[in-house]
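S.K.: fold the following for me, if possible:
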Amino acid sequence: MKTAAHLLKLKVLQNQHVHSIDPDNMVLDALKVMAEKNVGALAVIENGQVVGVISERDYARKIVLQGRSSAGTPVRDIMSFPVVTVSAQQCIEHCMAIMTDSHLRHLPVVENGELIGLLSMGDLVKEATLEQAELIRQLEHYIRGH
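M.R.: This is a model prediction of the structure:
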């Protein structure tokens, strides 16, 4: 099975870079970055370390539903933490299990304490689906004896 590193390489080839924000920035700033970059989450970086993740879901549940101001609320007040991370060598199955067990939709990938990418559940499901389709193709080929 492929690893987190493999998926990150595919994202780089598709010009999908990891985007981040400082925890002291306002939530409105995070929303602007997410809209501009067309992403649903940002890694929150403080002193070079991943300290959390802020997502559209965090905004909806912790700002909108609570009647708070996105212009006056710092990211650190609504980000999801403690952050769960994986190394680039983790297999996709393990990443999916972590995300499922921890109810996460975004998983930071860290090497030597540094953020190298952010995987979404969609990234993992897409790759698992492609792998299953290839396995089915190979089995059909084998059964037909070609």
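S.K.: CA only for contacts and neighbour counts going forward, please
M.R.: Noted.
S.K.: which stretches of the chain form helices?
M.R.: For the chain, helices defined by DSSP state H occupy the ranges 4-13, 27-37, 56-59, 92-102, 121-144.
S.K.: in CSV: these, plus distance to Pro74 and mean neighbour count.
M.R.: CSV is the format used below for the helices of the chain (distance: least, Cα to Cα, whole Å; neighbours: other Cα atoms under 10 Å):
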stretch, distance to Pro74, mean neighbour count
helix 4-13, 29, 16
helix 27-37, 6, 17
helix 56-59, 11, 17
helix 92-102, 24, 15
helix 121-144, 26, 13
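S.K.: and this one, so I can compare the two:
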Amino acid sequence: MKSVKHLLDAKQARIISVTENSSVLDALKVMTDKNISAVLVMQGALLSGIFTERDYARKIILQGKSSKDTMIKEAMTANPISIKLTDTIDYCMELMTEKHIRHLPIVENDEVRGMVSIGDVVKFIIADQKQTISQLESYISG
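M.R.: A predicted model of the protein is given here:
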């Protein structure tokens, strides 16, 4: 069974974050610059939340708030669901499906190690299945 560590090893691990005192507009600029749809919210080295496009739509736009004047701590999802390096990819998929979330921070011993998205998980599963098919084809023909 493949784990989050396998996925993280195959992916460029980047920790892109803002602080709780950043404005929503600043977070959106980071997300745009990095072409991502979620950013971690950190207080020092500790994870305090996550801010996603969904948070922006529901907590800023639909509430008529200003992105420039609203701080991330008012719009983020505090204490997000996180995963560990030893968790399986199947577990991540189940968690994302059940909780209707698209991003999972990876936290080990209070240290943020990265984040995986639903796209990362699906891409990893497809690559793993292609490798299995290739190995089976070699075994059968060989």
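S.K.: looking at the helices of structure 1, which is closest to Ser80 of structure 1?
M.R.: Closest approach to Ser80 of structure 1 among these is made by helix 56-59 (7.3 Å; Cα to Cα).
S.K.: any idea which of the helices of structure 1 gets closest to Gly113 of structure 1?
M.R.: That would be helix 4-13 among those, by Cα to Cα, at 15.1 Å.
S.K.: now do the closest one: distance to the chain's middle.
M.R.: With Cα atoms, centre = their mean, to the nearest Å as the basis, helix 4-13 of structure 1 stands 12 Å off its chain's centre.
S.K.: contacts for it?
M.R.: 17, 87-92, 95, 109, 117-119, 123-124, 127 (Cα atoms under 8 Å, 6 or more residues apart in numbering).
S.K.: ends of stretch 7-26 of structure 1, how far apart?
M.R.: 30 Å (Cα to Cα, to the nearest Å).
S.K.: which member of the contacts of helix 4-13 of structure 1 is positioned nearest Ser55 of structure 1?
M.R.: Leu118 (11.9 Å).
S.K.: counterpart of the closest one in structure 2?
M.R.: Leu118 of structure 1 maps onto Met115 in structure 2, with residues paired by TM-score structural alignment.
S.K.: show me what contacts its match?
M.R.: Contacts of Met115 of structure 2 (Cα under 8 Å, 6+ apart): Ala13, Arg14, Ile15, His103, Leu104, Pro105, Ile106.
S.K.: tell me the centre residue of structure 2?
M.R.: The C-alpha lying nearest the average C-alpha coordinate of structure 2 belongs to His103 (Cα atoms, centre = their mean; 3.1 Å).
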